[in-house]
Every structure is written in structure tokens, then in C-alpha cells.
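S.K.: Structure for the following, please:
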Amino acid sequence: MALNKPRDTIERSGVLLSIPVAANAVLFAGALAAVNATGFATPGAVSATLKGAGRVEATIDNTGGADGAKSVTVKRGVFKFKNHGADAITQADLLADCFIVDDETVAKTNGGNTRSKAGKIVEVEATGVWVEFS
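M.R.: Purely as a prediction, here's the structure:
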């Protein structure tokens, strides 16, 4: 039903997310976090079914645990990750999407539809790529 009077809509920043962790996953602080097809946090990896989530804030070890047995805090924002040498991102790729290779590396292409989108390229340096997760 549509509003017919003012509504007190609460808000939160959306910068920090608490995401349930996938079974048997270990996410290290500073890693590129992803969400798998069933909605659980997992380290970035080559897969066509992940969604780039952001940076892991503290190491979480769910070894032996079921899906959702633990949660991880993931920060959204702009973070620097390694550039994949064989599929390198260049200045010409600024503001294009980049793709997950592993939990610390991004690439220019989806690797023949084998890699999931990480986020947007916002800066390219000799030492890495700044990726925006939003």
C-alpha cells in the first residue's frame, strides 16, 4: 500500500556488511570477498557465479562449519588489488568492470565467461588496480 502520511524510514551506511560465510571457507583479512550463488561469503576465485562484495575486515575460518555457521565483516569502498599479468588492466580500462581471479587479484576480462565481476576500475598503478565495490 502506498504511503498516505510521512514515514520514519531508518537508514544505515551500507559500508560494512555482515555476510554469513560459506561452509568450509576461510577468508583472510584484506582479501577480496565474494558472495556465492547461494548468498554466502567466500574468497574471490575463478567462478562465473560469484558477486564481488568488497574487502574482508578480519580473518574468519569456517573450516568444518556449515553455510552460515559464522559471519564475516566486509567493507564496501575502493581497494587496491593485484593486476593479473596475463590479462592486465591498463589505463584504457578506467571505469570499466574488472573480474575476479583470486582473493587478491583482478583481471581485465571475464576469461571466456569463467570469471565473475569484481567491481569498477577507478585507478591503475604500476603496483595494482584500485577497484570500487558499491
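
S.K.: From now on I want contacts and neighbour counts done on CA atoms only, so please keep to that.
M.R.: Will do.

S.K.: Which parts of the protein are strands?
M.R.: Secondary structure of the chain (DSSP state E): strands at 16-20, 26-27, 32-35, 41-43, 51-56, 60-61, 71-75, 77-83, 97-102, 105-107, 117-125, 128-133.

S.K.: For the ones you listed, please prepare a markdown table with the additional fields mean neighbour count and distance to I89.
M.R.: Compiled in a markdown table, these are given as follows (neighbours: other CA atoms under 10 Å; distance: least, CA to CA, whole Å):
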| stretch | mean neighbour count | distance to I89 |
| --- | --- | --- |
| strand 16-20 | 17 | 27 |
| strand 26-27 | 21 | 25 |
| strand 32-35 | 28 | 17 |
| strand 41-43 | 28 | 21 |
| strand 51-56 | 26 | 17 |
| strand 60-61 | 17 | 30 |
| strand 71-75 | 22 | 23 |
| strand 77-83 | 20 | 6 |
| strand 97-102 | 26 | 8 |
| strand 105-107 | 28 | 6 |
| strand 117-125 | 21 | 7 |
| strand 128-133 | 22 | 8 |
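
S.K.: Also this sequence, please, to line up against the first:
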Amino acid sequence: MALTKDRNTVRRDGVQYSDPVAAATRIFAGSLLCLNAAGNAVPGSLSATLKARGVAQEHVDNRDGAAGDLRIESRRGVFPFANSTSTDEITRADIGASAYIVDDQTVAKTSATSTRSIAGVIRDVDSDGVWVEI
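M.R.: Now for the predicted structure:
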């Protein structure tokens, strides 16, 4: 039904998130944070089913807890991550392509035959690492 009077519509900036942490999980501040299939926060790892969420803004240790016992703050944006090596090393020629998650601080050029999830879009490569937009 269409509005017939003013509506107080709340707003989010779409940059900061708070998510439940998966059971038996420890996440370090500054790590690449993902959501697993259940929608719980986990550190980036070798998996084809993760969804990149942002960078963890705090350290949360839920190793002794159940899923959702603790929450973690994360932030979207463009962040530098460690570069993979050998044939999976990202170069400036890859700017604009997808980066793939190796672990909670490393990204690679390929999905390794569909075994890695997408971290985001490569925006730059410099001495600080691979700048990925999540």
C-alpha cells in the first residue's frame, strides 16, 4: 500500500556492520572478515562458500562460544592485503579484476579452480600490498 502520510525512514551508511560470530571462532582485528553459509562472521580462509564482508574492526574470541554468543564490528572500503605468490601473484595489470581469498590477510589472482571465494575488486597494487574494495 502506498504512503498516505510522512514516514520516518531509518538509514544506514552501508559501511559499518555488526555480525554474529560463528561458534568456536577467533577473529583478529584488521583481518579480512567473511560471512559463512549461515551468515555468521568468520575469518577469511580457503573456501568457495564465503562472502567477503569487510575488515574486522576489533579482536573477538568466540572459541568457547556458540554461534551468535558474540558479535564483531567490520567495515567496508578499500584495504591493502598481502599478495599471493608465483602464478597467483596480483600485478598492476589485474587492477579492476576480482581478488580471491587465500586467508584472513592474503589475496590471489585466481579462484584456484573454484576453491576460493571472491574478496572484492582490485583497485591498486603497491608496496603496501593489493588494495581491494570490499
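
S.K.: still on that earlier bit, okay, the strands of the first structure in a markdown table with distance to T90 of the first structure next?
M.R.: A markdown table is the format used below for the strands of the first structure (distance: least, CA to CA, whole Å):
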| stretch | distance to T90 of the first structure |
| --- | --- |
| strand 16-20 | 29 |
| strand 26-27 | 28 |
| strand 32-35 | 20 |
| strand 41-43 | 24 |
| strand 51-56 | 20 |
| strand 60-61 | 33 |
| strand 71-75 | 25 |
| strand 77-83 | 9 |
| strand 97-102 | 11 |
| strand 105-107 | 10 |
| strand 117-125 | 6 |
| strand 128-133 | 9 |
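
S.K.: So for P6 of the first structure, which of these sits nearest?
M.R.: Distances from P6 of the first structure to each of the strands of the first structure were compared using CA to CA; the minimum, 28.2 Å, belongs to strand 16-20.

S.K.: for that closest one, packing partners?
M.R.: For strand 16-20 of the first structure, the packing partners by 3 or more CA pairs under 8 Å, 6 or more residues apart in numbering; DSSP states H and E come out as strand 71-75.

S.K.: Report the mean deviation for the strand it packs on after fitting onto the second structure.
M.R.: Compared with the second structure after fitting, strand 71-75 of the first structure has a mean deviation of 0.5 Å; criterion: mean CA distance after the TM-score superposition for the first structure.

S.K.: the inter-axis angle of that strand versus strand 16-20?
M.R.: What separates the directions of strand 71-75 of the first structure and strand 16-20 is an angle of 150 degrees, with axes from the mean of the first three to the mean of the last three CA atoms, to 10 degrees.

S.K.: could you give the angle of strand 71-75 of the first structure to strand 51-56?
M.R.: 90 degrees.

S.K.: what comes into contact with strand 71-75 of the first structure?
M.R.: Contact with strand 71-75 of the first structure is made by 15-21, 33, 41, 53-60, as judged by CA atoms under 8 Å, 6 or more residues apart in numbering.

S.K.: Which part of the second structure matches it?
M.R.: Using TM-score structural alignment, the residues of the second structure aligned to strand 71-75 of the first structure are 71-75.
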